[in-house]
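>>> Coordinates only, no sequence provided:
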């Protein structure tokens, strides 16, 4: 049994990790951690709000002293990367229905967070999608996109997460169809601004499942309008 003797007033949460097991939260009322095997190493990290205070602390059981002793502060993981493959579907509003009603596809979302504030996320996203055309200029579209932005993750307790984010990027519409092909205008570029509200559940310290309503504004000289839909997938913390 590992006993925590004192907790600073600004500490809101303490997590521990025994051996290769995932991170778990300490019960601050009991201030005790049950360690099944005293030969395992024990890691602690303290939080003040969403930020880690003082890095990770490593303890090892000393059989001669019959107590846990502080060994060292392990090397900090300053950058944390999460890769999230997902599926997505978006509907167009009336202003874009001359192009298509719906597109669907897959994407890969990359999130980067730093030790100074883990809840603040820097995002990079790529997508590949398909849409059936509503006009005579093209039979269908292949749509490729990429965007960057920022988000903020709120921990709601019991593993549930809520992450609003805003991103900016570009869309490439590749037209499949005889008229666009004959005119030599098969590729069109648009800008986009998107808002996401991602609801997730943390299965472990390394895996998160999520679903995210998405609202997107697409802009260029002839194709301005809104899209709305969902994306859902699984995130893996590297």
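Looks like it arrived, so ask away. In this text, all values refer to a predicted model and were calculated from it rather than measured experimentally.
>>> okay, CA-based contacts and neighbour counts for the rest of this
OK.
>>> ranges for the helices of this structure?
178-183 (DSSP state H).
>>> put this beside the first:
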């Protein structure tokens, strides 16, 4: 079926439309008598046609009491209680938001149970993908879970509150000059010459230092195996903090 020639009711220009497009516009309550969206907008501004019907709702903000408009998708997503971000933050301060309430179905996170204290907490999908879904977030629970990964007992209340010396993270790795001078041409374990890296024979977490006698060349695979077996066993014996000594 050929296109139908029409005349724009705003600018009087001729234009063509498929019959199916005309039927679709009429079924959805929109106009097919204008040649472009610009002409439709100008006609609405002039009052020639009625404004597009809104399918959302006008709501009342729970924090400030002002009215505001939300679309259907916003209401389904749970963004229907506050008119703005400042009012949402005010809702937290006034305890208007129940953090234990069920989350909207469209959110892709989940409520997790802390493996240390048993409390429940909500975690976003991005946090779950990064494996940040084991504890409730309390510093004591995070510390206890981290120490359990190394086979260590949790800190007591007194030990947890005691100030600890700052770790010297900057000295735990070899400098670029040291890597350039000391890096060999093959892996000390398997003899591979690809993906080589400079490794501490005694790891820094067990008191190893950045000296040439404590350096060896390993490939990426052997370095990972050593970290998971030898280094972890040595680290479990290190019950107190402190970085590598230079």
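On my side now, so go ahead. Bear in mind that the values here come from a model prediction, so they are computed numbers and not experimental data.
>>> Drop the TM-score for these two in here.
Aligned and superposed, the two chains score 0.19 in TM-score terms (TM-score structural alignment, normalised by the length of the first structure); 83 aligned residues with a CA RMSD of 6.3 Å.
>>> Go ahead and confirm residue 109 of the first structure touches residue 81.
No - contact criterion CA atoms under 8 Å: residue 109 of the first structure and residue 81 do not qualify, at 10.4 Å.
>>> Name the residue in those two with the higher neighbour count.
residue 109 (20 against 17; other CA atoms under 10 Å).
>>> which non-adjacent residue is nearest that one?
residue 125 (4.4 Å; CA to CA, 6 or more residues apart in numbering).
>>> which parts of stretch 212-230 of the first structure are buried?
212-219, 225-230 (16 or more other CA atoms under 10 Å).
>>> Next, the distance between the ends of it.
End-to-end distance for stretch 212-230 of the first structure: 6 Å, by CA to CA, to the nearest Å.
>>> Please list the residues outside that stretch that contact it.
88-96, 189-199, 211, 231-232 (CA atoms under 8 Å, 6 or more residues apart in numbering).
>>> Try it again at 7 Å.
88-93, 95-96, 190-199, 231-232 (CA atoms under 7 Å, 6 or more residues apart in numbering).
>>> follow-up on the earlier one: isn't the residue nearest to residue 109 of the first structure right next to residue 149, touching?
No - with contact defined as CA atoms under 7 Å, residue 125 of the first structure does not reach residue 149; the gap is 8.8 Å.
>>> Could you check how far the residue nearest to residue 109 of the first structure is from residue 90 of the first structure?
Distance from residue 125 of the first structure to residue 90 of the first structure, by CA to CA: 16 Å.
>>> quick one, what contacts residue 165 of the first structure?
150-152, 195-197.
>>> measure it to residue 32 of the first structure for me?
Counting by CA to CA, the gap from residue 165 of the first structure to residue 32 of the first structure is 37 Å.
>>> Over to residue 91 of the first structure?
52 Å.
>>> neighbour count winner among these two?
Between residue 91 of the first structure and residue 32, counted using other CA under 10 Å, residue 91 has the larger neighbour count: 19 against 14.
>>> Excluding residues flanking it in the chain, which one is nearest the more buried one?
residue 102 (4.5 Å).
>>> returning to what we had before: format the contacts of residue 165 of the first structure as CSV; extra columns: neighbour count and distance to residue 67 of the first structure.
Output for these, formatted as CSV (neighbours: other CA atoms under 10 Å; distance: CA to CA, whole Å):
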residue, neighbour count, distance to residue 67 of the first structure
150, 16, 45
151, 20, 43
152, 16, 40
195, 19, 52
196, 20, 49
197, 17, 47
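>>> Just the closest of those to residue 72 of the first structure, please.
When the contacts of residue 165 of the first structure are ranked by distance to residue 72 of the first structure (CA to CA), residue 152 comes first, at 31.4 Å.
>>> returning to that earlier point: now list the buried members of the contacts of stretch 212-230 of the first structure.
88-93, 96, 190-199, 231-232.
>>> can you tell me which of those residues are in strands?
Secondary structure from DSSP state E places 88-92, 190-199, 231-232 of those in strands.
>>> How many residues are close by residue 179 of the second structure?
If we define neighbours as other CA under 10 Å, then residue 179 of the second structure has 17 of them.
>>> Quick one: residues contacting it.
Residue 179 of the second structure touches residue 198, counting by CA under 7 Å, 6+ apart.
>>> Checking it next. Helix, strand or coil?
Secondary structure, DSSP: H, G, I helix; E, B strand; the rest coil: residue 179 of the second structure is helix.
>>> circling back: now compare the buried residues of stretch 212-230 of the first structure and name the two farthest from each other.
For these, and using CA to CA, no pair is farther apart than 212 and 219, which are 22.1 Å apart.
>>> SS state for the closest residue to residue 111 of the second structure other than its chain neighbours?
Nearest residue to residue 111 of the second structure in three dimensions, chain neighbours excluded: residue 122, at 4.3 Å (CA to CA, 6+ apart). Here residue 122 of the second structure is recorded as strand under three-state DSSP.
>>> Let me know how buried residue 122 of the second structure is, in neighbour terms.
17.
>>> and if you look at residue 59 of the second structure?
17.
>>> in a strand, that's where it is, yeah?
Yes - using three-state DSSP, the assignment for residue 59 of the second structure is a strand.
>>> need the contact list for it.
67-69.
>>> Which of those residues are buried? Put it as a PyMOL command.
What follows is the PyMOL syntax selecting those of the contacts of residue 59 of the second structure that are buried according to 16+ other CA under 10 Å:
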select buried, resi 69
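>>> what would the contacts of residue 59 of the second structure look like in CSV with secondary structure and distance to residue 46 of the second structure?
Converted to CSV, the contacts of residue 59 of the second structure look like this (DSSP: H, G, I helix; E, B strand; the rest coil; distance: CA to CA, whole Å):
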residue, secondary structure, distance to residue 46 of the second structure
67, strand, 27
68, strand, 25
69, strand, 23
